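Visitor: quick one: sequence and predicted model below, then my questions.
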Amino acid sequence: GVIFVGHIPHGFYETEMRSFFSQFGKVTRVRLSRSKKTGNSKGYAYVEFEDVDVAEIAAETMNNYLMFERLLKCELLPSDKLHPALFHGSHRSFSKPKASSLSIDRHNSVK
C-alpha cells in the first residue's frame, strides 16, 4: 500500500521519513519529491508499505499530525491510480546539479 504525505516540514527527508514510518510496519520504498534545479524538497512524498492494512493505519494515524509546526496530510492511494514510474530512482540519493554546468548550458543555449 502507498500513502501520499503532504505538507512535509523542512528537514524531514528520506532517511528520517523511512525511520519514522517504520514504526507502523515495513517500509519498502520512499520517494520525496525534489526540485531538479535546487534539490530542495517540494513538500510532499510517497511512502510504500509492504502491507496494505499497515498503510491504511499509517495514513489514518498521521493525517493532521502536527510535526514541526506543520500539519501533515496523509491519504492512502488506491493501487489502480499509481503510475508505474512513481518510485523510479527512489533507491538513489539525490545529487544536486552543479551550478557551473547549469550556467554553461544556459550560456550555450540557442536564443
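Guide: Happy to help now that I have it. On a predicted model such as this, the values are computed, not experimentally measured, just so you know.

Visitor: only C-alpha atoms from now on, for both contacts and neighbour counts.
Guide: OK.

Visitor: mind checking how far residue 24 is from residue 2?
Guide: Distance, residue 24 to residue 2, by C-alpha to C-alpha, to the nearest Å: 13 Å.

Visitor: more neighbours: these two, which one.
Guide: residue 2 (25 against 14; other C-alpha atoms under 10 Å).

Visitor: isn't that one up against residue 47?
Guide: Yes - contact criterion C-alpha atoms under 8 Å: residue 2 and residue 47 qualify, at 5.6 Å.

Visitor: what do residue 24 and residue 2 both touch?
Guide: Residues within reach of residue 24 and of residue 2 at once, by C-alpha atoms under 8 Å, 6 or more residues apart in numbering: there are none.

Visitor: which residues sit in contact with residue 52?
Guide: Counting by C-alpha under 8 Å, 6+ apart, residue 52 has contacts 1, 2.

Visitor: one more structure, for comparison:
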Amino acid sequence: MKLLVRNLARTTTEQEILTLFSAHGTVNECSLVLDKETGQSKGFAFVEMADADEANNALKSLHHTTLASNKIRVKLVQD
C-alpha cells in the first residue's frame, strides 16, 4: 500500500520518515519529494509498505502526530 505523508517540515529527511514508518512494519520504499531546481523538500513524501495491515496501522497511528514541530497528515494513495 502506498501512503502520502504531508505537512512535513522542510528540514525533515527521508531517513527520519523511514525510521518513523519502520516502527509500524516493513517499508518497501520511501521517497521524499524534492524541488528539482533547489533540491529542497517540497514538504511531502510517499511511503510504500507491502503489508496492508501494517500500512493501515501506520496510517492510524501516525496521522496528526508531530514530527519536527509539524503535525503531519497521512493518507492512503488511490491508484
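Guide: Received, thanks. What you see is a predicted model; the values in this text were computed from it and never measured.

Visitor: superpose on the first structure and give me the mean offset of the longest helix anywhere in the second structure.
Guide: For the second structure, the longest helix by residue count, based on DSSP state H, is helix 52-62. When the first structure is overlaid, helix 52-62 of the second structure sits 0.9 Å from its aligned residues on average, using mean C-alpha distance after the TM-score superposition for the first structure.

Visitor: tell me which helix or strand comes right after that helix.
Guide: strand 66-67 (DSSP states H and E).

Visitor: now do that following strand: distance to the chain's middle.
Guide: 11 Å (C-alpha atoms, centre = their mean, to the nearest Å).

Visitor: and residue 25 of the second structure, helix, strand or coil?
Guide: Counting by DSSP: H, G, I helix; E, B strand; the rest coil, the backbone at residue 25 of the second structure sits in coil.

Visitor: for it, which non-adjacent residue is spatially closest?
Guide: Nearest non-adjacent residue to residue 25 of the second structure, counting by C-alpha to C-alpha, 6 or more residues apart in numbering: residue 54, 5.3 Å away.

Visitor: now do the contacts for the one you found.
Guide: Taking C-alpha under 8 Å, 6+ apart, one finds 24, 25, 26 in contact with residue 54 of the second structure.

Visitor: among the residues you listed, which recur in the first structure?
Guide: On the basis of both residues aligned by TM-score structural alignment, their matches' C-alpha atoms under 8 Å, what survives of the contacts of residue 54 of the second structure in the first structure is 24, 25.

Visitor: distance to residue 62 of the second structure added to the contacts of residue 54 of the second structure, as CSV?
Guide: Output for the contacts of residue 54 of the second structure, formatted as CSV (distance: C-alpha to C-alpha, whole Å):
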residue, distance to residue 62 of the second structure
24, 9
25, 13
26, 15
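
Visitor: can you give me the helices for the second structure?
Guide: Under the criterion DSSP H, the second structure contains helices at 14-22, 52-62.

Visitor: any chance of those in JSON lines, plus distance to residue 79 of the second structure?
Guide: Formatted as JSON lines, those follow (distance: least, C-alpha to C-alpha, whole Å):
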{"stretch": "helix 14-22", "distance to residue 79 of the second structure": "21"}
{"stretch": "helix 52-62", "distance to residue 79 of the second structure": "14"}
